[in-house]
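A.B. asks: My questions concern the predicted model and sequence given below.
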Amino acid sequence: MAKKPGSKSESVLFNVVYEDGTQKSNRRVPGELLGGLDGDEPARAFIEEQDREISEKSGQAPLAIERLWRVGAKEPKANYTRA
């Protein structure tokens, strides 16, 4: 089915592993944030901001993201470190 003009942009789904080893799947990130020279790095910032908002409401400290990757892509190695 064709997309309607003016409809929302596509979302890209990400799997996220946090420093404590927990994993969240299918985290949605707006597609227009991705690509370009930064690649998927804006997804990390977007998800971290979501996590901060959630932690403020729940009263718990947000966890640091250890690694993230697009749903359907190969998972990065566990010793992945962010530059």
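C.D. replies: All right, it came through fine. Residues are numbered from 1 along each chain as shown.
A.B. asks: Going by C-alpha atoms from here, please, whenever you check contacts or count neighbours.
C.D. replies: Will do.
A.B. asks: would you list every one of the helices in the chain?
C.D. replies: Using DSSP state H, the helices of the chain run over 41-58.
A.B. asks: could you pull out the strands for this protein?
C.D. replies: 11-18, 23-30, 65-70 (DSSP state E).
A.B. asks: try it against this one:
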Amino acid sequence: MARKPSKAQSEFVLFDVYYEDGARTSNRKVPSSELGGFEGDEPARAIIEAQDAEIAERSGVSRGRIKLIERAGAKAKAKAK
């Protein structure tokens, strides 16, 4: 018998984030309600940058600039370069 997909999976979209310094973070959550429309996934960048700023403020360690953001599970464009 098939299981129902959980609500939590549909509330968030997961992104892999690649930084200019070569670092990578995986499965960054972005509310699915913030995505779509004319801009597609572009609002995810601002949301992830805000998350990075909050993390940096709490930890005292800042992240580099974001080079690429893509949905988790997509083939990495950064690796091709």
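C.D. replies: Alright, I've got the coordinates. Because the structure is predicted, anything quoted here is derived from the model rather than measured.
A.B. asks: what TM-score comes out when they're superposed?
C.D. replies: The TM-score (TM-score structural alignment, normalised by the length of the second structure) is 0.79; 78 aligned residues with a C-alpha RMSD of 2.7 Å.
A.B. asks: what's the closest residue to residue 41 of the first structure other than its chain neighbours in contact with, if anything?
C.D. replies: Closest residue to residue 41 of the first structure apart from its sequence neighbours, by C-alpha to C-alpha, 6 or more residues apart in numbering: residue 34 at 7.7 Å. Residues in contact with residue 34 of the first structure (C-alpha atoms under 8 Å, 6 or more residues apart in numbering) are 40, 41, 42, 43.
A.B. asks: for the strands of the first structure, which one sits closest to residue 2 of the first structure?
C.D. replies: strand 11-18 (16.3 Å; C-alpha to C-alpha).
A.B. asks: distance of residue 16 of the second structure from residue 6 of the second structure?
C.D. replies: 21 Å (C-alpha to C-alpha, to the nearest Å).
A.B. asks: out of these two, which sits in the more crowded spot?
C.D. replies: Ranked by neighbour count (other C-alpha atoms under 10 Å), residue 16 of the second structure and residue 6 place residue 16 first, with 18 against 8.
A.B. asks: got the contact list for the residue nearest to the spatial centre of the second structure?
C.D. replies: With distances taken as C-alpha atoms, centre = their mean, the residue of the second structure nearest its centroid is residue 15 (3.2 Å). Taking C-alpha under 8 Å, 6+ apart, we find residue 15 of the second structure in contact with 26, 27, 28, 29, 30, 69, 70, 71, 72.
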